[in-house]
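>>> predicted coordinates and the sequence they were generated for:
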Amino acid sequence: MRARVLVTDDDAAIRTVVREALRRAGHAVEVVGTLADMRRSLRSFRPHVLVTDVVLPDGNGLDHVPELIAEYPAMPVIVLSAQNTFMTALRATEQGAFDYLPKPFDLAELTQAVADALTRMPTLGEEEGGPHEDLPLIGRSPPMQEVFRTIARVVSTDLTVLLLGESGTGKELVARAIHDFGPRRRAPFVAVNMAAIPRELIESDLFGHERGAFTGAAQRTAGRFEQAQGGTLFLDEIGDMPLEAQTRLLRVLQSGEFSPVGSARAIRTDARIIAATHQDLPRLIADGQFREDLYYRLNVVPMRLPALRDRGSDVGELARHFLDRAAADGLPRKQLDPAAIRCLERHGWPGNVRELANLMRRLAALTRDPVISASLVQQQLGHLGQPQPPLVPESAELSEAIEQHLARHFAAYGGDLPPDGLYDRVLAEVERPLFRLTLAAVRGNQLKAAQILGINRNTLRKKLTDLGVGPAVRRNDLGGD
């Protein structure tokens, strides 16, 4: 569809390349550099779609989105921003923007966003307000930007979310963000770690029990489902749940009701479910350790959190954040030498963000110098006394990086051999980011992804299912506008 598109950005170079890209797509394009000029063009040019930057010479473009939508309700607004934080993505959605693209953006992605905007009306967000950005959802890397955008799109829904990723990547933090910035924010957020509960107590912990239901049940106790009524129930490490408890959980998700242990009365549940695991659920299903029907009940909106080694450009910002937080807790304030940041960026981070947070706290507490050097970082990275493989140079080939990662993997077993099935596990580790990044690059177009990868489309689909990898969630995947 040929449309009129108004682009507002204070960068003349960006205005030029965006104008040419959209014109090549067949649209009539007008570009301006200020909010005042945008207002004039809205009246004279009457665009079908508005593309606007956030920071403009005469104000904040994002702050004006609600009134623009009120004045031009049929005009979708696409927000561009170099302030690519979680809160920017969330505010763009809450203010009613049709889409949010972090800078630097791909011109094909912007062209597609305009095309999508022309086929659907924007959905207005929730009311303004809510918690401030005191959560370390930090990152300007492309993988984290995709996480931010997905959170912003599901936060106002009640869709079940399945968080996937290695231990220490921040799955509970994301679950809390979805709760704290959503409509259930004033109700409880209840987290339960399925791996930490004895098998014989799981049903009682989840669904509660009546007095006398079993030996030691001296009084009625509400379970996690009842505690989370009206709020969010976060089922962490769902892959460690015993099969018999999985069956009970599946019945509750299907019926929306549960009964405490020792009771015949049914209680209607009203809790949003967010589950998380570091395990390969399709492999557990194949091994008969996880129910396939439960997997599909939980896997409504899958969200894979990137490992810290896949978002190296975020390490410095995260490290400084954790040092600031340590100082706020009373530890000495420290700064990082640029060489120390480069050292952190080249580390493999088997413990992910959790390992980085602990390292920064340890450095703040134990080092005397106000500036943390690269040698101090290297010394503390070997703090556990295990031999550390050399850091992977920035210019290393992929095979070298994989070799260093495997060396750390073998070292983690303290001289013992890893469990059987190492080949398949390593192959999956390589294939997951390959498929995930390829899908992100083509905005979920599986046909194009298969062409780029040089494999059959059916093979791609089977691989995506086996690896638990999916394309980025888009509005039409959520059943909304």
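Structure received. Numbers count the residues shown, from 1 in each chain.

>>> every contact and neighbour count from this point should use C-alpha atoms.
Noted.

>>> how about the contacts made by residue 453?
residue 438 (Cα atoms under 8 Å, 6 or more residues apart in numbering).

>>> go on, residue 113?
Contact analysis of residue 113 by Cα under 8 Å, 6+ apart lists 78, 99.

>>> from what I can see residue 298 touches residue 162, true?
Yes. Counting by Cα atoms under 8 Å, residue 298 does reach residue 162; the two are 6.0 Å apart.

>>> structure two is appended below for comparative analysis:
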Amino acid sequence: MTQVDRRNRPRAADVLVVDDEDDIRELLELSLMRMGLACDTAGSVGAARALLAERSYRLCLTDMRLPDGDGLELVEYIQAVRPGLPVAVITAFGSIETAIRALKLGAFDFVTKPVELKALRELVQHALKLREGGSEEHSAAPAERSLIGHSAAFVQLRAQAEKLARNQAPVFIHGESGTGKEVIARHIHALGARAGGPFVPVNCGAISPELMESEFFGHRKGSFTGATADKSGLFQAASGGTLFLDEIGELPLAMQVKLLRAIQERAVRPVGAHAEEPVDVRILSASHQDLGRLVAEGRFRQDLFFRINVITLRVPPLRERREDIPDLAAHILARLAAREGGAPRRLYAAALEALQAYNFPGNVRELENLLERACALCEGEEIGAGDIGVEGDCSPLAAAGVAGSTATPGPESAEAGEGQDEVERLRIIRALEQTRWNRSAAARMLGMTLRQLRYRLQKWGME
């Protein structure tokens, strides 16, 4: 016989708790009642399905092991019949792989046994915010961070991002430099249950290895020379919100171990502290590098890769969504006009054609830089092809093929590759001249990291 607890049936229930252990059900029910929430409880998958068929809930909490099935089966069932209902799983301590499987199936989040009441309360609060559609202050992403584009590739990406905003799964965003990985991360945060909390972005390649642990986890006064006061780290700063780890592939191996523990335990230990502190953050990460290749080369830990790579979003380069360039250009010009004052400049047809023919190795960031420079050079209200200045940089796309092709290069493609290399060298020299050889500024203009720029300069003997 299926077990259904109907003690709370007279009033509308907020949460469905599914667990076959009486003491766990009672603990969860009491904890939720202290939060002002009414519960229905069930001891099996069949009983849970029966209640779901009769009533509506704001959240479902389910154990992984049940007499007539498991929590994964219930997650799949709810995704099929009640896709808007957040479902969180309760899993045994150390069963992170099972929790990750649940997240991939669409679970909102997970808690481990023995259940910590603080973690449970935080999970419930986030889930109910999501169910209610979030607060008014984050009902829409800020205009300057909107996802602009109508190409098939970008429409699919936007739909994936909006779906991922509805759970707490770690997301790895992969794409070339300048494609807008942080914009995607901010969009996921802004549409999710944590939007009322902080969004803390950090460039992992820009932190000194010696200071990395202190920057991430904080430190205690006197823990090292110069530590004159207690300091919170990035994890603490992102508490209740999202921590975005950009260029995570740049982390040294020693720091990868500590980051993995912080993510798994949901706790950090500041430098010089004797105990760990719980942290409530969602982790989003990004890189332009192929982390799978770094794992194979021994430069990135496989266990950390599996932990952050629960779900991967690939951001297409601009050359794969050229039909979005007119909308992107109009958006960027409007933003520049708002910053400088006055009406937005317009693009002549020839200028727009030049942009759409250009290969954009620096992607959207390079488009922004090109248009900002064009606005500075343009004397009238309309920007011409000469103001854009990309004619010499346009690669023969039809002859050279789509970037990233895996075909074996012949003599002609090798010559094209050498030509592309020379084009890139000239672009970098021009950017350095425009920034008076300020390499950091030139890297930003080119849409690449400082490390990438240094590598190219060293390759060409220009360091």
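Noted; the coordinates are in hand. This one's a predicted model, so the numbers in the text were calculated from it and none came from an experiment.

>>> and the TM-score between these chains?
Remark: TM-score between the superposed chains equals 0.59 [TM-score structural alignment, normalised by the length of structure 2]; 294 aligned residues with a Cα RMSD of 2.7 Å.

>>> more crowded one of residue 298 and residue 162 of structure 1?
Set side by side, residue 298 of structure 1 and residue 162 show more neighbours around residue 162, with 26 against 22, by other Cα atoms under 10 Å.

>>> so the corresponding residue of structure 2 for that one, which state does it fall into?
Alignment note: residue 162 of structure 1 maps to residue 172 in structure 2; criterion TM-score structural alignment. On the three-state scheme (DSSP: H, G, I helix; E, B strand; the rest coil), residue 172 of structure 2 is labelled strand.

>>> quick one: residue 172 of structure 2 from residue 188 of structure 2, how far?
12 Å (Cα to Cα, to the nearest Å).

>>> list the residues that contact both of residue 298 and residue 162 of structure 1?
Residues touching both residue 298 of structure 1 and residue 162 (Cα under 8 Å, 6+ apart) are 274-275.

>>> who are the contact partners of the match of residue 162 of structure 1?
Taking Cα under 8 Å, 6+ apart, we find residue 172 of structure 2 in contact with 284-287, 308-313.

>>> try residue 213 of structure 2
Applying Cα under 8 Å, 6+ apart to residue 213 of structure 2 gives the contacts 255, 270-271.

>>> repeat that for residue 450 of structure 2.
Taking Cα under 8 Å, 6+ apart, one finds 439-440, 443 in contact with residue 450 of structure 2.

>>> can you flag which of those belong to helices?
Those of these mapping onto helices are 439-440, 443, per DSSP state H.

>>> follow-up on the earlier one: quick one: buried ones out of the contacts of residue 450 of structure 2?
Buried members of the contacts of residue 450 of structure 2, scored by 16 or more other Cα atoms under 10 Å, are 439-440, 443.

>>> which one of the residues you listed is nearest residue 50 of structure 2?
Within those, the smallest distance to residue 50 of structure 2 is 59.2 Å, found for residue 443 (Cα to Cα).

>>> surely the closest one and residue 456 touch.
No. Counting by Cα under 8 Å, residue 443 of structure 2 does not reach residue 456; the two are 11.1 Å apart.

>>> what's the counterpart of residue 310 of structure 2 in structure 1?
With TM-score structural alignment as the criterion, residue 310 of structure 2 pairs with residue 300.

>>> can you pull the contacts of the closest residue in space to that match that isn't next to it in sequence?
Distances taken as Cα to Cα, 6 or more residues apart in numbering place residue 160 nearest to residue 300 of structure 1, at 5.6 Å, with adjacent residues excluded. Contact partners of residue 160 of structure 1, counting by Cα under 8 Å, 6+ apart, are 272-275, 297-301.

>>> repeat for residue 243 of structure 1
Residue 243 of structure 1 makes contacts with 289-291, as judged by Cα under 8 Å, 6+ apart.

>>> name the member of these with the most neighbours.
residue 290 (22 neighbours).
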